[in-house]
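Participant: Mind looking at a prediction? Sequence and model below.
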Amino acid sequence: MGESDAETLFERIIAREIPAEIVHETEGTLAFRDINPQAATHVLVVPKKRYRNVAELAAADPELLAEVIGAAAKVAELEGITQSGYRVVFNTELDAGQSVFHVHAHVLGGEQLGLSFGRAG
């Protein structure tokens, strides 16, 4: 999928034009299950207003970034992974694996996650 196609994907989910399994919603965020989960629990938390990445969001609207993080914590609670542990990840740009250029937090957990970061091996 090209960047121009990907840019509107989350906006279409937020507008309910594309179906998604919604886990949690706030005034400014929407959380839904990743269609290609990388852990037993893999939920995306997306601000309803589009910013390209987390740095852009932090610079433009720190309160909305706080709402995204709060929503991620609520997702962990709803998914029952608060005590066992979870990871919140923001990928920024292509080398980090960002494929949809609408900032989103990955909430991962529900199993033992690898402890390494960066390149495997």
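Facilitator: Sure thing, it's come through.

Participant: C-alpha from now on. contacts and neighbour counts both.
Facilitator: Noted.

Participant: ok now do the residue most central in space within the chain, which residues does it touch?
Facilitator: Compute the mean C-alpha point of the chain, and by Cα atoms, centre = their mean the closest residue is Ala105, 2.6 Å away. Each residue near Ala105 by Cα atoms under 8 Å, 6 or more residues apart in numbering is listed here: Leu44, Val45, Val46, Val68, Ile69, Ala72, Val88, Val89, Phe90, Asn91.

Participant: ok, structure two:
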Amino acid sequence: MGGCVFCGIVAGDVPAFRVVEAPEGVAFLDTRPVFRGHVLVVPRTHLVTLADLPAGALAGYFGLVQRVAVAVESGLGAGGTFVAMNNRVSQSVAHLHTHVVPRTKGDGLRGFFWPRTRYADDAEARGYAERVAAALAGG
């Protein structure tokens, strides 16, 4: 896709610090890492959101993400990883990508990157759960 920096990286036209190239995708260092060793995993095909990833590609793509997460932890001596994906909102590059961020105890990152909230009560929580369940059921 013309103009997509991640497509350029996949094609080899844009330089990147590559971690792995596989049929399922390419992984490379984020140029603006949360912590050093922060890796982005992208599918080779230009897709914008997770919903665009064909069902048949899910196992391969997330298998690659899993392998990268294990390698980030073991290769960097991290205590764990934070694995995340944005779809449209806060997606700085409109190409599906998964962040694999190395974590260590006391690194200063508190849970998610945004403020947390609470449901007013169980009825409100139940209402949200029912709306998502209805969408899953096609209703």
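Facilitator: Perfect, I can see it now. A quick note: this is a predicted structure, and the numbers were derived from the prediction, not measured.

Participant: For the contacts of Ala105 of structure 1, could you give me JSON lines that also reports distance to Ala20 of structure 1?
Facilitator: JSON lines is the format used below for those (distance: Cα to Cα, whole Å):
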{"residue": "Leu44", "distance to Ala20 of structure 1": "11"}
{"residue": "Val45", "distance to Ala20 of structure 1": "12"}
{"residue": "Val46", "distance to Ala20 of structure 1": "12"}
{"residue": "Val68", "distance to Ala20 of structure 1": "18"}
{"residue": "Ile69", "distance to Ala20 of structure 1": "20"}
{"residue": "Ala72", "distance to Ala20 of structure 1": "17"}
{"residue": "Val88", "distance to Ala20 of structure 1": "20"}
{"residue": "Val89", "distance to Ala20 of structure 1": "20"}
{"residue": "Phe90", "distance to Ala20 of structure 1": "20"}
{"residue": "Asn91", "distance to Ala20 of structure 1": "21"}
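
Participant: So which of these is surrounded by the most neighbours?
Facilitator: Val45 (30 neighbours; other Cα atoms under 10 Å).

Participant: which residue in structure 1 lines up with Gly63 of structure 2?
Facilitator: Under the alignment by TM-score structural alignment, Gly63 of structure 2 pairs with Gly70 in structure 1.

Participant: continuing past the helix or strand that contains that match, what's the next helix or strand?
Facilitator: Assigned by DSSP states H and E, Gly70 of structure 1 belongs to helix 62-78. Moving toward the C-terminus from helix 62-78 of structure 1, the next helix or strand (DSSP H and E) is strand 86-89.
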